[in-house]
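> Sequence and predicted structure, then a few things I'm wondering about:
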Amino acid sequence: MASGIPRRLGAAVAAAVVIALTLTACASAAPESSGGDGEPVTGGDLVVAARSEPPQLNPLVDQMGGAHVLTPVVDSLVWDNGDGTYGTWLATDWEVSDDARVYTFTLRDDVTFHDGTPFDAEAVKVNFDYVADPANKSTGSVAKLGPTAEVLDEYTVRITLEQPESSFLTLIAAPYFGIVSPTQLLDDPDSLASTVVGTGPFVFDEWVKGQSISYVRNDDYDWGPEGTHEGAAYLDKITYRFLPEDQTRYNALLTGEADIVDYIAPEYAEEVKADDRYESDEFLLPGVGFTLHLNTRTAPFDDVNVRRALLTGIDREAIVKSATFGAYPVQEYLATTTPDYKTDLENVIEFDADAAGALLDEAGWTGTDADGYRTKDGERLSTTVPYADNDQLAQRTLEQVQIDAKELGFELVLQPVPAADFSQRLYTGEYGIMPSFQSEATGMQLWRLYGGDNVSDGSSIGSNASFLADAELDGILAQARASADPAARADFYGQAQELLPSLAPSIPLYSRARVVAWQPNVHGVAWDYAWPQPYLFDAWKN
């Protein structure tokens, strides 16, 4: 089945997707799973071929780091159903104030952390206090919300935000806000870089740097998210093997070295989906796809005409088709599968090289040097673009962008850097263009990436990679985030999407279709919608 499919796959498939999503919404909190028939079998080891290794594991510090390999070991307060509703998990009930600033959670009273520490309201408070402390430099958006946690009784906790956030439940449903043992947070926080003590269905086992990370079953587990099976996980062990090379990961599927392969590269996607030897599922990830964020703090992107010129002067359709082998759709400022995506956009991004050239002329870049690049006052129109050196798709894409930019007379200097160093560039601003990919099932992504109050400021780390600060946009985003009415919220986020092409803080390129494939003896693979990825609590092997 397909939970989200690129729009170029055809009307018949799109209709099937609508039906599937409707059924999912009606099914309440049950995670959508794929797999075979029959009774689940207990036991067995599952090997997952993962695309990247995290630089460290602390989910409360680096939301990108371990999010894709931490779901076995941590649980969240709520489960995101992916349709705007939420299921119970570590919290059995919650209340939200009319202004979307106060969230009160009633917690389960039968949960224990892997180190034996009881799960209660105080444990939740310790987690929120840790994230809110500027000294811990949490990169998650929850930190920017200024949360204050108050214990009302042993199993009731109230979270008050400095600013309203109607998407708060989606944020805390993600694995990068999985609840960590307060004992570890208070007594040995440094250990979180290399091990995590949570309440999840699996317990941390071993991290072999450069190779793999493994987890073993938590036999005492009996608090899976609403809609999953009761009791402990079926599998004995889950091992994530880090295979950054796309072809190596694909070969791991063919040879049986891996039971599940995550992120089948676009050049192999159609072949895998058509191969009846394997099961597969595809999800067009919501949020903000692969995007080039333009650093508006520094020249030349402090000039909006230069930003608009690059936005409209590259042929996004041709670039995406070439780089992704036609597997991914071109995106506006939100993916079509994102809640609050505006379906009737009027201010869409159109390719117009002549208009782009006129904008650069207006910005004063009228000279030309010996290499054909534009100049102004003797200076070449040039900028730097760092990218993770293990990201082959990003490299292909940027090389295509570089070619189009040169046609405009704009030099893009590509800088491959180690993946661990690349993530730090986002927060230091050491770049002209920052390519990044953000997937989250909420229109609040627009605030995360373009809100003037979500910029790294020394006291906290923000996600606004373009460093954009626009009063009109900020006002619209603030109204969206404070709106408890879904229709009103969608309208405000729609206004933001109409405005963004004029501000041109970034160049959106494509939505990423996450294709996951697995061997025929693997069943019960589901999707975690809060941070879209495979969820393996219900998984089992013949």
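Yep, that arrived.
> For the rest of this, base every contact and every neighbour count on C-alpha atoms.
OK.
> Roughly how far does the nearest residue to residue 529 once chain neighbours are set aside sit from residue 33?
Once flanking residues are discounted, residue 529 sits nearest to residue 82: 5.1 Å by C-alpha to C-alpha, 6 or more residues apart in numbering. For residue 82, the distance to residue 33 equals 13 Å [C-alpha to C-alpha, to the nearest Å].
> still on that earlier bit, ok, now which ones touch the residue nearest to residue 529?
441, 529-530 (C-alpha atoms under 8 Å, 6 or more residues apart in numbering).
> Next: residue 158.
By C-alpha under 8 Å, 6+ apart, the residues touching residue 158 are 102-105, 149-152.
> alright, now check it against this:
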Amino acid sequence: MTASRKFAAVVVAAAAALAAGTALAQAPAKPQYGGTINIGTIFLTVPPLSFDSADWTWKFNHDMGLTYESLFAADLSKAKRNGGPYDFTIDAFLPSDAIRGELAESWKMLENPRRVEIKLRKGVMFPAKAGVMEARELTAQDVVYSYNRYEQSAKKIPNYFDHIEKVEAPDASTVVFTFKAYHAEWDYRFGWGYYSAIVPKEVVEAGAKDWRKANGTGPFGISNYVQGNTVTFTKNANYWDSETIAGQKYKLPFVDTINYRLIKDESTYMTALRTGRLDLLEVVGWTAVDEIKKSAPQLQWNRYLAVNGPVLALRVDTKPFDDIRVRRALNMAIDRDQIMKSFYGGNAELMSYPMHPSYGPYHEPVSSMPASIQALFKHDPEQAKKLLAEAGLAKGFTFKVQTHSGSLDNDLLSLISAQLAKVGVKMEIQVMEYPAYLSAMTTKTNAPGYFVNLAATNPTTALRKTFVTGQTWNPSQYSDPAFDKQVDAMLAEPDEAKRQQLLRGMTREILEKAPHIWLPTPYRYTAWWPWVKNYNGELRAGAERPGPIHSRIWIDQELKKKMGF
């Protein structure tokens, strides 16, 4: 039988199975243990950047969040699939009522001095790892050690832990964070954020950069890594956590093996989804949805507004982008309606960065902002030419733009180039491999133009990480001491309503000064097969951390077999 005929037969069998037993696919069922799940994560085109948490790579939690845990994580009982209000698709935003203790059993804020006292769960174990460590219980000293490694790393984000005076372990199950002053992100910075995984000293001494040495308290241990292909995780049989389903508690995790597939080519990973070689694909572009729905109608879907929409950062410390007239001109040269209609097929919103609509009161639509900001989002090539002439660039100019080969939006960059050409501005596009591309930004050697999908992260982080002087994720090299002080004041404000007001005003200021070409944000889709249970499109349970979500999935193996897979 040919491959096409075989696939057709599978589709027919799957359709028949569903037609005959829809109730089987939808009715509550008792979770099953065992099996393997193959996942194309939201970053399936980008391989692991480092297996050492102290390298301060943004992707560490994503890649190793099944193995290493943090003090806090998302309370997934608040997910929409459980009757809660949250879809958990935002990259690093956990509402205050949707945070649970992970390694922390309880915590409380104390005064004089201001500090947080955290009680750790007892009986949480690091499993035995040959050549690395014997099995032993997690202690408070592991938390202190992990914090100190982050703080002392030469790669740390500047000022990230400046609000912390000291971290101590008065006993084996208690950790105390003493603050210099209140900080609105205290729980995010070292609790559930990007740089908060608890890594034992034994792993560091054995060689934390080697994935073979990795060993954490999480539900899975990394068991294999085939570069450019697959990261494999194997069940930790002695994992401490559980999941309550239909009133009954079940020990986690459910599946034996999780494979994170690495696939750069879109047609390849879409074929893998359609043929069941991927059980779950977290990112599907709108252009593929209709065809996939026709060829694999049994797939389940979730639609979400991307948190990492593209922008074109302009180095404000480099001519001609040190002139605000030039930056505003380039924004006015962009036809966003054309981008939303033709490039995204209507599957996009005008703006979600730096404040995502999911942030609620932190977000303000463009339509409510001053006319000077609204003008940046209107296609006005004549005004763009006028501003360029006022800046002494009536004949236009050429500038270099960097992007990376794994970007899903490089075709958009070509469209932007064509639009800018109409006002006399030419782009030289340099496509780089992701590590070199990322290094260019983090070492502040990036080109005058830097095409990047910048995630807003969360409301209090969005402006700090990208527009405060010297910050790592600041490709425009934006620097304004007065703005830096505004960020500091906002982070020191304990009243959330006041923080929201401050951030709305600060967002206006940044948009007005246009250190980026502001671009529409697309909707994206997640697709999974009906045999993937206890899942409804959730993507993050912390800062880019899908681990707690994936460890709660179970596979209805009877249904999968009935569907011909």
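Alright, I've got the coordinates. It should be emphasised that the depicted structure is a prediction, and the values quoted were computed from it without experimental measurement.
> quick revisit: just the buried subset of the contacts of residue 158 of the first structure, please.
Buried residues within the contacts of residue 158 of the first structure, counting neighbours by 16 or more other C-alpha atoms under 10 Å: 102-105, 149-151.
> between those, which is nearest residue 262 of the first structure?
residue 105 (33.6 Å; C-alpha to C-alpha).
> which residues are in contact with stretch 338-357 of the first structure?
83-84, 285-287, 308-316, 332, 334-336, 408, 440-443, 489-491, 493-494, 497-499, 501.
> again with stretch 308-321 of the second structure
By C-alpha under 8 Å, 6+ apart, stretch 308-321 of the second structure touches 322-323, 326-327, 352-353, 409, 447-456, 475-478, 515-522.
> Under the alignment, what does residue 302 of the first structure map to in the second structure?
Aligning on TM-score structural alignment places residue 302 of the first structure opposite residue 322 in the second structure.
> cool, residue 334 of the first structure as well?
Under TM-score structural alignment, residue 334 of the first structure pairs with residue 355 in the second structure.
> What strand or helix carries that match?
Assigned by DSSP states H and E, residue 355 of the second structure belongs to neither a helix nor a strand.
> so how far is residue 348 of the second structure from the residue nearest to it when sequence neighbours are not counted?
Closest residue to residue 355 of the second structure apart from its sequence neighbours, by C-alpha to C-alpha, 6+ apart: residue 363 at 5.2 Å. Distance of residue 363 of the second structure to residue 348 of the second structure, given as C-alpha to C-alpha: 17 Å.
> still on that earlier bit, ok, of the contacts of stretch 338-357 of the first structure, which come out buried?
Buried, going by 16+ other C-alpha under 10 Å: 83, 285-287, 308-316, 332, 334-336, 408, 440-443, 489-491, 493-494, 497-499, 501, out of the contacts of stretch 338-357 of the first structure.
> Tell me which residue is most central in the first structure.
Nearest to the mean C-alpha position of the first structure, by C-alpha atoms, centre = their mean, lies residue 439 at 2.8 Å.
> so who does the counterpart of that residue in the second structure touch?
Using TM-score structural alignment, the partner of residue 439 of the first structure in the second structure is residue 455. Counting by C-alpha under 8 Å, 6+ apart, residue 455 of the second structure touches 91, 307-309, 353-354, 462.
> what's the neighbour count on residue 290 of the second structure?
For residue 290 of the second structure, the count of nearby residues is 11 (other C-alpha atoms under 10 Å).
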